[in-house]
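Enquirer: coords below, sequence missing:
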């Protein structure tokens, strides 16, 4: 066995990685008049390596090009049909740093591969969060700042924020040298172009649909079977791993927020573009509605059977506990509110911690798995009082679906309109609070408003105060010189 492994390792080390180098060596061997040896015959029999140079293998996410220096480390080419779910093998598979095998002609037939908005950051829950430069980190970023500077002589005028996008990342060196730009007209059909334009909302919708559908079905299986299919613990685990699956599905495209509290918190505290928030939330709500309809349709027969056995309307069966959230009859409204508030605060705080590369981020691809565990723990610890929503569309989507199924309008009025002040108000403000606490205690990045420069923060507040006084005609001349007022406040 030992000799066999050594000989196999020797063969692996002898594989040539550069096609030109291999061909040149082969031709030199053919020209020699010496008799063929075992080494040369083995080299002739092996098919030439068809792996493209490493510099032409673009990564799927960033479109960057790899170095030619690492070509000598390649252990072989990917054989046809080598799409293993277990990853690359010791001989045929490419090492992890090379990524998947890419055929030399693949890019000519699929020009959009790897060129999907190159250089744009993704606020993804499946990887560390990007570090961007926000307006609050710059001096003179606000329009009011530039107007004030135009009145002052001798002051340098910083460039407008629009000329230096805060989320811009330079192109790769090779693309800059050749002046390459991602093609915008190389789509296979009209749908491909539309999908590329709306890929982020589509990804959020699909990820939310899959995650909430799996979670709702797990709950319905438990409640409609009257405890025969699963337990409360398994239901909590199903919800956690359902969102893990949703993150893995859409994390590389939209970031897979799957929750308005996460989207809004990332916008306020990490620079996620605010203009995308409404589109993301709309996609999440539509995904939750789709999930509610799918789950109800799949378990409709079971719900009807449970209603007949219990001799109560469907809305009064235990199936409602699986589809909808709400405080128990003995839970006070304040307790229910802060139960959701605390759960969302912990959830968003942990997500920011996992995305903080200056803290202790998990290994590659582990963020989604850990978030699934976190959601499971939150439901086990805080899910009893209110059903553990921590995600507004998770409650709103199924609630709208059962309303259309004929459960009655009381589903939107019960518990003093719980669906508004619980899943929406408590969860969103809880997420913002959790992010603020994490930034106050741990985060050191400049993109958080907590870490804005004091002079910039004071100057922005003074400008807003001056504009408000001008509009209300109250104390209009109290703040004459912005810079002087900033200096006075700093001295205080």
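Expert: Cool, got the structure. Owing to the predicted nature of the structure, the values given are computational and were not obtained by experimental measurement. Numbers count the residues shown, from 1 in each chain.
Enquirer: C-alpha only now, for contacts and for neighbours.
Expert: Noted.
Enquirer: surely residue 385 is within a strand?
Expert: No. Looking at residue 385 with DSSP: H, G, I helix; E, B strand; the rest coil, it is helix, so not inside a strand.
Enquirer: what number of residues lie near it?
Expert: A count of neighbours around residue 385, defined by other C-alpha atoms under 10 Å, yields 19.
Enquirer: quick check: it touching residue 336?
Expert: Yes. Look at residue 385 against residue 336 with C-alpha atoms under 8 Å: they come within range, at 6.7 Å.
Enquirer: shared neighbours of the two, anything?
Expert: Shared contacts of residue 385 and residue 336, defined by C-alpha atoms under 8 Å, 6 or more residues apart in numbering, are found at residue 327.
Enquirer: put this beside the first:
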């Protein structure tokens, strides 16, 4: 009787597939993923185009209409545009739109080095196309240089751009790579950081924080004044920002290993039958 009762019990086998799913999550959230490179590049071109077009259009409209947009308006235009683009294509390309961000991620092995050149080309292409579109739309008396120029000394501009990009990349690294952060609010946090940076740095440097943002207009308007500042300072600021956050991060493990990735893959009910 005892053997029969035990043999007729219904058991539920819980199968835990830890290793395979951890590696799968690494591939989905890290360097290895299933999105083709071409789709990523198109997303970077389109995203950078929309960001530069919307942000610089706000600058032109402000100059052509007695500063009706105002500095806070320009800041919000840039910040909100980046925010919605992060939610739109962040899951496809990572929504870098910025060579400094791409280089910083690659330096911490969160982005493959071999894709850095193509990402940078896509970002500069998007910026150049947006600048060209704006110059076609706003011509004649409405044609204004939409690039970035230092209002003070080169040293002052360099330091400000470094600090702005440090702040931006520090926040990006925190909200986009740390599993303990609220990832759903990454777009809002990054967009808000851009707004803050532009509010205090916009009048002094244009608050570029992005080599592609400065390169596109420079190509179209053939104005390279102080361009080296906007190429070097953002890259250095982004590198220091991401490495600073990685230093204070609780663990040095990759993002996918910071929290246990244990999932129930299947629950199989079966009846153990006794052998007569």
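Expert: Sure, I can see it. As the structure is a prediction and not an experimental result, all values here were calculated from the model.
Enquirer: not counting sequence-adjacent ones, nearest residue to the corresponding residue of structure 2 for residue 250 of structure 1?
Expert: Residue pairing (TM-score structural alignment): residue 250 of structure 1 is matched to residue 89 of structure 2. Leaving aside its chain neighbours, residue 89 of structure 2 sits nearest to residue 95 (5.9 Å; criterion: C-alpha to C-alpha, 6 or more residues apart in numbering).
Enquirer: on the three-state scheme, that neighbour is what?
Expert: Classification of residue 95 of structure 2 using three-state DSSP returns coil.
Enquirer: residues contacting it?
Expert: Contact analysis of residue 95 of structure 2 by C-alpha under 8 Å, 6+ apart lists 43, 44, 47, 85, 86, 89.
Enquirer: so who does the residue in structure 1 that the second one lines up against touch?
Expert: I take that to be residue 44 of structure 2. Under the alignment (TM-score structural alignment), residue 44 of structure 2 maps onto residue 204 of structure 1. Shown in contact with residue 204 of structure 1 (C-alpha under 8 Å, 6+ apart): 250, 254, 256, 257, 258, 280, 283, 284, 287.
Enquirer: which SS state does residue 167 of structure 1 fall under?
Expert: Classification of residue 167 of structure 1 by three-state DSSP places it in coil.
Enquirer: that one contacts residue 120, correct?
Expert: Yes. Assessed by C-alpha under 8 Å, residue 167 of structure 1 is found in contact with residue 120 at 6.9 Å.
Enquirer: all strands for the stretch 151-276 of structure 2, in order.
Expert: Per DSSP state E, counting those that start in this stretch, the stretch 151-276 of structure 2 carries strands over the ranges 264-271.
Enquirer: just to revisit the earlier point, with structure 2 overlaid, how far apart is the helix or strand containing the match of residue 44 of structure 2 on average?
Expert: Under the criterion DSSP states H and E, the helix or strand holding residue 204 of structure 1 is helix 199-224. Mean deviation of helix 199-224 of structure 1 relative to structure 2 after superposition (mean C-alpha distance after the TM-score superposition for structure 1): 0.7 Å.
Enquirer: ok, residue 65 of structure 2 to residue 53 of structure 2 distance?
Expert: Using C-alpha to C-alpha, to the nearest Å, one obtains 18 Å as the distance from residue 65 of structure 2 to residue 53 of structure 2.
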